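Trainee: sharing a model prediction with you, sequence too.
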Amino acid sequence: MAISFVLEGKFHTTTELLSIPQEELPEWLYEVQNFVQKWVNNDAFFEQQTSGSTGTPKTIRLTKKQMEASAQATIKALNIPQKASALLCINPAYIGGKMMIVRAMLGEWNLELVAPTSNPVNDCTLKHYDFAAFVPMQMKQLATSKSGLAFLHRIDCAIIGGAPVDSSLLQQLQQSSCICYSTYGMTETVSHVALKQLNGAEKSDFFKVIGNNEVKCDERDCLRVRGAVTNNEWIQTNDVIEVVQGGFKWIGRSDFVVNSGGVKIQIEETEQILSKLLALSTSDELMLWKAPDQTLGEVLIAIVNSKTLMTKVMDMEQTLKEKLPKYHFPRRWYISKNFYKTDSGKLDRKKTYESVNAE
């Protein structure tokens, strides 16, 4: 049995998918068709745009061998059976979407293809899914509604990638029977090389490395990784980690560090603490970044999405300062209703700060 592609409830063979005229396909489905065509043609390599995790964004070439190694590592780590039913509702233009297709082809799955919208529930037709992939924005839509939670009960296992899972989403996932994993990886590592279970009996605070991948720290405590997915070459990242047995704890990006008068403040770590203290429900309410300062070199700044939240911060200022590490309370505060995002759904902190600073 080969892979079956499910479109609007109808099952299609690979040949049938490839025979659909391109002009009849929406852009996201053309991405699927184009990738599958290259795969069956045994193209020597696949070009993919990176997001900048290891430096300036660029186009790299990935081989079929690398992609197969990544797919097999995920299938083995999550014990996904042959002929499983799975859901692709993330953007197939990115490596995460493409790797769902590769896993499905290797595992001879029934892969339902759904437009990558913020809430894909209404387009999903299968009664049960062994496996699915989401970005945090989609999972938030599912985890915060009755219909979304009911839909998640139809899924055995899901991965969430493309951006970090914030504390509010993590809390919401505890009521779901779908076992969810946060992923760590990038285009250069052919999607994820490590998984962190977010709910269920084996919930963890650490990422567990999968496949034959190995990780270590450089002198900046930034992660380096190599394995079959990197052609056994070391890939250097800007992600600060703490290595533990069998895996690591992700701290944040090294370029997301504020050096304020010699005090180094990790932006993402401080943002998580503040969000928890303020009992925020989404990651679109508070954002931290850095700004130049004549005296301290750099200072930590904060942007909130409403006057109500700003008032709450001012009322709690003394408590927040006491709970945060010394010098970690942002020195400047701004209000903005627009938190800019990158194409992959990550916060564009620099652009958001520049927009409020220009006002």
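Mentor: Here it is on my side, so go on.
Trainee: from here on, just use CA atoms for contacts and neighbour counts.
Mentor: Fine.
Trainee: how many other residues sit next to the nearest residue to residue 108 once chain neighbours are set aside?
Mentor: Distance criterion CA to CA, 6 or more residues apart in numbering; nearest residue to residue 108, sequence neighbours excluded, is residue 3 at 4.2 Å. Residue 3: 22 surrounding residues under other CA atoms under 10 Å.
Trainee: same deal with the one 5 residues further on?
Mentor: Look at residue 8: counted by other CA under 10 Å, it has 13 neighbours.
Trainee: you'd agree it is up against residue 126?
Mentor: No - using CA atoms under 8 Å, residue 8 makes no contact with residue 126, being 9.7 Å away.
Trainee: any idea which element residue 5 lies in?
Mentor: Element membership for residue 5 (DSSP states H and E) is strand 4-7.
Trainee: what ranges do the helices span in the protein?
Mentor: 14-19, 27-40, 64-77, 95-107, 136-143, 146-152, 167-173, 267-277, 307-315, 317-323, 349-357 (DSSP state H).
Trainee: for the second one, name the packing helices and strands.
Mentor: In other words, helix 27-40. helix 14-19, helix 95-107 (3 or more CA pairs under 8 Å, 6 or more residues apart in numbering; DSSP states H and E).
Trainee: skipping adjacent residues, who's closest to residue 125 in space?
Mentor: Leaving aside its chain neighbours, residue 125 sits nearest to residue 9 (5.5 Å; criterion: CA to CA, 6+ apart).
Trainee: how deep is the one you found tucked in, by neighbour count?
Mentor: 13.
Trainee: how about the contacts made by the residue of the chain most remote from its centre?
Mentor: In the chain, counting by CA atoms, centre = their mean, residue 295 sits farthest out from the average C-alpha position, at 36.5 Å. Contacts for residue 295 (CA atoms under 8 Å, 6 or more residues apart in numbering) come out as residue 261.
Trainee: quick one, longest strand in the chain?
Mentor: strand 235-244 (DSSP state E).
Trainee: give me the contact list for that one.
Mentor: So strand 235-244 is contacted by 53-55, 188-189, 206, 216-217, 220-226, 248-255 (CA under 8 Å, 6+ apart).
Trainee: ok, of those, which come out buried?
Mentor: Burial by neighbour count, 16 or more other CA atoms under 10 Å: within the contacts of strand 235-244 this picks out 53-54, 188-189, 206, 216-217, 221-226, 248-254.
Trainee: this is the comparison structure:
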Amino acid sequence: MRTDDWLIGYNSFEFNKIYQQRLQDLTEFINAQGVRPKIILAEPEPIAFLATFLAAVVAKCPVFLCNPNWVKAEWKQVFKIVHPDVIFGNLEEFNPSYIQTNSVIPTPANSIMIPTGGSSGNLRFVIHTWETLTASVQGFQQYFNLKKVNSFCTLPLYHVSGLMQFMRSFTTGGRLAIFPFKAVETGELIEFNPSEFFISLVPTQLQRLLNRSQTPGWLSQFKTVLLGGAPAWLELLQQARLHQIRLAPTYGMTETAAQIATLKPDEFLAGNNSYGQVLPHAKIKIYTENNQELGINQLGIISIEADSLTLGYYGQTYNPKCRMQTLKSDDLGYLDEQGYLTIVGRNSYKILTGGENVYPVEVEGAIRSTGLVADVGVIGLCDSHWGQVITAVYVPTFPDVSISSLQTALQDKLSKFKQPKYWVAVESLPRNVQGKLNLKQLEELAEKFLNRATDSR
């Protein structure tokens, strides 16, 4: 346990106090029941969340990290697969806090379950351990040649993107600032030296900060601005360069305990738009769909080996005697001669229209570059003639943006077969806090709009 004043904006002594109390509670439970309880952790307060998380790890209890703001439908998914013994958090549906249950799902005592919903919106838990998380930290340290890592965290702690900021700072002797993004956006900033800190953002957060007058200068003072969680568009990267922000686009996922490839800030400012090189604790190879390994600059499916790789998915693929060795991702990309990673999109998101392959990331980037949309998501809807038709669901920059103006603006940016056939204007897109689109909800929005338009004819 750390005794220094490592928390910024919070009381480190209070953290230790909560940690000691929670560790005592768990120890008493273990002694009384003879088993290590399965814990659901949904504490809304950051310090209580982190102190309880650490207590669970030290007590070697399996702990499930959860979003305290999940609604009933999401909690229903959680309790369908997780049968907790202990719940920490303000869940009004469950009283008392301790619930005695039985579960046949094997749960390793020292496991850390981190939620992921991806683009489908269906919750599942990725299994990690303290060892896989610290392997990610060590790779980060080596890659950036650091002893201590100071982090400014605006992302949720129950998600891998927020949790790993705590892990990097806590385990390396660095400092951690936890601050709500809304406060950052409105300029309510605390006093500290950004030049010594890493900050992690998702693209939509970066865009919102760049759109405000006071925050780009503040962001440019950071040692590094890690950018991940969702694909960034070219105009966003160019805007960040214009403000001399030391951006570091990253590639990683919950399954890899965050980033396994990162572009260093100096390379970004020099004009590199890739995801950088692979961190020391990981390896990336590129394969065809038939599992044939590809060479340099050949586009294919990304396969990952890493010391930080998940043990599996809770209740699905976990085998305590057989840890996952490699992860075949859904991402399409290639490695160049210097080992820099470029990603073009998701294999399962690929739209097949009239025999042509179209990647939504490319279409979304072209639409954004028109300046006529504030946000956009591109999907393929089923069509009896074309197989799929490209459909753009967008938030117009101005109320009077017409479809014809969008189509005209795209004529020199995309081949005709890549241009959307259908356009659906909405007030906002269904994104999670990491900026990822919920494709299921996006399809429902588009189909509802198009069905309504058909019925009105």
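Mentor: Received, thanks. None of these values were measured; they are calculated from a predicted model.
Trainee: can you calculate the TM-score here?
Mentor: Overlay of the two chains. TM-score (TM-score structural alignment, normalised by the length of structure 1): 0.86; 353 aligned residues with a CA RMSD of 3.1 Å.
Trainee: so how far is residue 357 of structure 2 from the residue mapped onto the residue farthest from the centre of structure 1 from structure 2?
Mentor: Matched to structure 2 by TM-score structural alignment, residue 295 of structure 1 sits across from residue 385. Distance of residue 385 of structure 2 to residue 357 of structure 2, given as CA to CA, to the nearest Å: 16 Å.
Trainee: got it, and residue 231 of structure 2?
Mentor: With CA to CA as the criterion, residue 231 of structure 2 and residue 357 of structure 2 are 19 Å apart.
Trainee: quick one: which of the two has more around it?
Mentor: residue 231 (20 against 12).
Trainee: what does that one align to in structure 1?
Mentor: So, by TM-score structural alignment, residue 231 of structure 2 is matched to residue 164.
Trainee: same thing with residue 278 of structure 2?
Mentor: In structure 1, residue 278 of structure 2 lands on residue 209 (TM-score structural alignment).
Trainee: so what's its match up against?
Mentor: 193, 194, 195, 215, 246, 247.
Trainee: residue 118 of structure 1 too?
Mentor: 137, 138, 141.
Trainee: now, among those residues, which is nearest to residue 86 of structure 1?
Mentor: Proximity of those to residue 86 of structure 1 (CA to CA) peaks at residue 138, which lies at 16.1 Å.
Trainee: do you have the strands of the stretch 51-200 of structure 2 handy? List them.
Mentor: For the stretch 51-200 of structure 2, applying DSSP state E, counting those that start in this stretch gives strands covering 63-65, 86-89, 111-116, 124-129, 151-153, 176-178, 198-201.
Trainee: would you list those in a markdown table and tack on distance to residue 454 of structure 2 and mean neighbour count?
Mentor: Shown next, in a markdown table, are these (distance: least, CA to CA, whole Å; neighbours: other CA atoms under 10 Å):
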| stretch | distance to residue 454 of structure 2 | mean neighbour count |
| --- | --- | --- |
| strand 63-65 | 44 | 25 |
| strand 86-89 | 47 | 20 |
| strand 111-116 | 36 | 24 |
| strand 124-129 | 37 | 24 |
| strand 151-153 | 46 | 25 |
| strand 176-178 | 49 | 22 |
| strand 198-201 | 40 | 23 |
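Trainee: right, so of the ones you listed, which gets closest to residue 446 of structure 2?
Mentor: strand 111-116 (24.4 Å).
Trainee: how many residues are close by residue 252 of structure 2?
Mentor: With other CA under 10 Å as criterion, residue 252 of structure 2 counts 18.
Trainee: show me what it aligns to in structure 1.
Mentor: Checking TM-score structural alignment: residue 252 of structure 2 goes with residue 185.
Trainee: quick one: that match from residue 344 of structure 1, how far?
Mentor: 14 Å.
Trainee: hang on, the earlier thing: who's in contact with the residue nearest to residue 125 of structure 1?
Mentor: Residues near residue 9 of structure 1 by CA under 8 Å, 6+ apart: 124, 125, 126.
Trainee: before we move on, back to that, give me the subset of the contacts of strand 235-244 of structure 1 lying in strands.
Mentor: Judged by DSSP E, those include 216-217, 222-226, 248-253 as members of strands.
Trainee: now those residues as CSV including distance to residue 13 of structure 1?
Mentor: CSV is the format used below for these (distance: CA to CA, whole Å):
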residue, distance to residue 13 of structure 1
216, 43
217, 45
222, 44
223, 41
224, 40
225, 37
226, 35
248, 41
249, 42
250, 41
251, 44
252, 43
253, 42
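Trainee: nearest to residue 310 of structure 1 among those?
Mentor: residue 252 (25.3 Å).
Trainee: so how far is residue 237 of structure 1 from that closest one?
Mentor: The gap separating residue 252 of structure 1 from residue 237 of structure 1 is 11 Å, by CA to CA.
Trainee: once aligned, what mean separation remains between the strand holding residue 5 of structure 1 and structure 2?
Mentor: Taken over the aligned residues, the distance from strand 4-7 of structure 1 to structure 2 averages 3.5 Å (mean CA distance after the TM-score superposition for structure 1).
Trainee: report the buried residues of that strand.
Mentor: Quick answer for strand 4-7 of structure 1 (16+ other CA under 10 Å): 4, 5, 6, 7.
Trainee: residues making contact with that strand?
Mentor: 11, 12, 13, 14, 17, 108, 109, 110, 111, 112, 113, 114.
Trainee: how about stretch 299-317 of structure 1?
Mentor: So stretch 299-317 of structure 1 is in contact with 258-260, 265, 267, 278, 284-293, 328-339, 353, going by CA under 8 Å, 6+ apart.
Trainee: let's see 6 Å
Mentor: Identification of contacts with stretch 299-317 of structure 1 by CA atoms under 6 Å, 6 or more residues apart in numbering yields 260, 285-291, 330-337.
Trainee: ok, stretch 153-166 of structure 1 next?
Mentor: Contacts of stretch 153-166 of structure 1 (CA under 6 Å, 6+ apart): 128-135, 177-183, 346.
Trainee: if we take these, which one ends up nearest to residue 318 of structure 1?
Mentor: Using CA to CA, the contacts of stretch 153-166 of structure 1 come closest to residue 318 of structure 1 at residue 346, 30.8 Å.
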